[in-house]
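Below are the sequence and a predicted model for it; my questions follow.
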Amino acid sequence: MKALLHFDSGGIKRAARPFRSALSKLHLVARRAELTGAYPDRQSAVRAAPGWALTDYDHEAVVPVALDKMSRVIDWDYPILFWLERELRARNGAPLRLLDAGGHVGTKFRAFRDLLDLSRVQWQVYELPAMVKAGREMAVSEGLEAQLSFCDCLEEIEEADILLCSGLLQYLDMPFPDFVKSLPARPRVILLNKVALREGPSVYTLQRGGPTYLPYHIRNKARFLDDLEALGYQVVDSWRIQYLAHQVASHPELGWSESRGYMLQDRNVARVS
């Protein structure tokens, strides 16, 4: 009995790390949301994905993955709700235009509308074609098409007061500053959530989710903040999402990533009080 009480399970786990790391490098560790591989760029990560896997969200089979969960308010949504409510209140009932980049089928609109009055918000989702097709069909079936719109190309994006990117940046296929500069007008406010960051150099890895192995970008934190500064935005607020810290299973020497959210204000626009 004493032997059982003093059984060192941690020792076995430590001894198994090299074996687990080797399996992960071969993408044999298939637990959902597991990160495997470390690559210098997105293209290298895509080439390293298993041949049978999907490497982006532009597929009908991916639309229902975690759809129910994303359509609910989760802990890390509350800072976004707080700042969005402040923006709505500051406008005193005036219309507000919001661009939800990477907004799936409008999941955040559905999650937030029970807690916020979104009746005066024109909510546009920028997404991949498969998501846009499904999102439009759902909006029509629910009678939301007058308020909730979708587009899948940069040229169709409308001017917006607020840019919302909730979980987009890890999967964005272009530098974030370039994306902001491509918009028809500078958003006055940018709300970012679930941004994967680390203290070391930026790295791409692969994230397993449903039928996909998605390229997943973990940015260097200091460089990311410098990019925001160069864009002309100031960080008004920032928060850490400890539940979404990740370790790359195949490369534990990289350490843990950090997941953060940001409220950014255009430096040329007076701050909302």
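Looks like it came in fine.

drop to CA atoms for contacts and neighbour counts, all remaining ones
Will do.

Look up how far Ala245 lies from Asp226.
22 Å (CA to CA, to the nearest Å).

same deal with Glu137?
34 Å.

which SSE is the residue lying closest to Gly37 once chain neighbours are set aside in?
The spatially closest residue to Gly37, leaving aside those adjacent along the chain, is Thr205, at 5.1 Å (CA to CA, 6 or more residues apart in numbering). For Thr205, the enclosing helix or strand under DSSP states H and E is strand 203-209.

So which elements touch that strand?
Identification of packing neighbours for strand 203-209 by 3 or more CA pairs under 8 Å, 6 or more residues apart in numbering; DSSP states H and E yields strand 35-39, helix 42-48, strand 212-220.

Now do the helices in the stretch 51-200 of the chain.
Taking DSSP state H, counting those that start in this stretch as the test, the helices found in the stretch 51-200 of the chain are 67-70, 78-90, 107-112, 129-141, 176-182.

Tell me how many other residues surround Ala130.
For Ala130, the number of neighbouring residues by other CA atoms under 10 Å comes to 18.

and the comparison structure, right after this:
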Amino acid sequence: MNAQVGSRPYQEATARLPLVRTFLEARYRKAFFAHRALTHHIYRGVFRTFDDAQASIPAGHASGYDNTESADLYRERTRRVFINDYPMMHWLGRWFADGARSVFDIGGHIGIAYYAYQKYLAYPRDLRWTVMDVPAVNAAGERWASEHDPHARLRFADDVAQASGTDVLFAAGSLQYLRHSLAEMLAKMDRKPRFLLLNSVPVHMRESYFTVQNIGTACCPYRVTAERDFLGGITSLGYELQDRWENPQRYCVVPFHPELSLDRYFGFAFRSIQA
């Protein structure tokens, strides 16, 4: 049923049949909150704010990553990289060569990129890699690091303000889960990071909105940002775009809203022009 509801022709047809659409939306809502597949994320609804999206999640349903089941996800990703990781490794390697020694990884879970990339990059001996995540994930990450990080380069944080003064602000598939936009967070930092390395960012060509994502273990408010808002917000803070790439393996189908669905995500590398 999900594939049918999520298909563009089907959505466009039902949009012209209000009674049918109302019935299908109600049926999809039930299926959405019953979804438990970890390998297939699904989406529901369009909302103006993070709080509106959060309010649409039933009170008894798990929300966000701050729970044991969500914290136990992604262990296999510490041992492999994907095609969209290669631009990230390219720029990280260049910036290490340029003197970068600290990475602040927003939503890096237990340190997925830190572990996976070290097989392909020569990490500086004095590297400090800090992951910021929710308490349940940080606790799981510290337990994992006690056994898998012999060089003790990995640290954990609970506040994005701790990214102030870091060399590289790193975010791979995490910005969409945050209450505040990246530009809003950067604007509050006294010393902004020299470099921004961002991957798997859901960017729409025209519209900014929130939806809700079901990751199998919980539901999460999910930010999609208009291209002009995303790029304009960052460049207005003194950053210059160095690179941009597409990830066609990631997509976001919002049933009943074909005009807002995404058929690819994006990655970006920025350098501070003041660095």
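Thanks, I have it. Not measured: the values here are computed from a predicted model.

Dump the helices and strands packed on strand 203-209 of the first structure to TSV, plus distance to Asp237 of the first structure.
Converted to TSV, these look like this (distance: least, CA to CA, whole Å):
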stretch	distance to Asp237 of the first structure
strand 35-39	28
helix 42-48	29
strand 212-220	19
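
Now render these as JSON lines, adding mean neighbour count and distance to Leu4 of the first structure.
Shown next, in JSON lines, are these (neighbours: other CA atoms under 10 Å; distance: least, CA to CA, whole Å):
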{"stretch": "strand 35-39", "mean neighbour count": "24", "distance to Leu4 of the first structure": "33"}
{"stretch": "helix 42-48", "mean neighbour count": "17", "distance to Leu4 of the first structure": "43"}
{"stretch": "strand 212-220", "mean neighbour count": "24", "distance to Leu4 of the first structure": "40"}
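
Nearest residue to the residue nearest the centre of the second structure in space, please, no chain neighbours.
The centroid of the second structure falls nearest to Ser174 when counting by CA atoms, centre = their mean (2.1 Å). Counting by CA to CA, 6+ apart, Ser174 of the second structure lies nearest to Gly107, which is 5.2 Å off, once chain neighbours are set aside.

Number of residues surrounding that neighbour?
By the criterion of other CA under 10 Å, Gly107 of the second structure has 25 neighbours.

just to revisit the earlier point, please name whichever of the helices and strands packed on strand 203-209 of the first structure is nearest to Trp256 of the first structure.
Closest of these to Trp256 of the first structure is strand 212-220, at 10.2 Å (criterion: CA to CA).

The helix or strand just after the closest one against the second structure, how far on average?
The helix or strand immediately downstream of strand 212-220 of the first structure is helix 221-231, counting by DSSP H and E. Once fitted to the second structure, helix 221-231 of the first structure is off its aligned match by 1.0 Å on average (mean CA distance after the TM-score superposition for the first structure).

Could you list every helix and strand in contact with the following helix or strand past helix 221-231 of the first structure?
Per DSSP H and E, helix 221-231 of the first structure leads on to strand 233-240 as the next helix or strand towards the C-terminus. Strand 233-240 of the first structure sits against strand 258-266, with contacts defined as 3+ CA pairs under 8 Å, 6+ apart.

average offset between the strand it packs on and the second structure?
After superposition onto the second structure, strand 258-266 of the first structure lies on average 0.8 Å away from the residues it aligns with, using mean CA distance after the TM-score superposition for the first structure.

tell me which strands and helices that strand is in contact with?
With contacts defined as 3+ CA pairs under 8 Å, 6+ apart, strand 258-266 of the first structure has these neighbours: strand 189-198, strand 233-240.

Deepest-packed of those, please.
Greatest average neighbour count among these goes to strand 189-198 (a mean of 23), per mean count of other CA atoms under 10 Å.

what about whichever residue in the first structure pairs up with Tyr115 of the second structure, how many neighbours?
Tyr115 of the second structure maps onto Arg110 of the first structure when the alignment is built from TM-score structural alignment. Each residue near Arg110 of the first structure was counted by other CA under 10 Å, and the total is 15.

Just to check, Arg110 of the first structure is in contact with Ser71?
Yes. At 6.0 Å, Arg110 of the first structure and Ser71 qualify as touching, with contact defined as CA atoms under 8 Å.

rewinding a little: will you turn the helices and strands packed on strand 258-266 of the first structure into a markdown table that also has distance to Ile162 of the first structure?
Output for these, formatted as a markdown table (distance: least, CA to CA, whole Å):
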| stretch | distance to Ile162 of the first structure |
| --- | --- |
| strand 189-198 | 5 |
| strand 233-240 | 13 |
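
For Leu35 of the first structure, which of the ones you listed is the nearest?
strand 189-198 (12.3 Å).

what's the angle from that closest one to strand 212-220?
Regarding strand 189-198 of the first structure and strand 212-220, their directions subtend 90 degrees when assessed with axes from the mean of the first three to the mean of the last three CA atoms, to 10 degrees.
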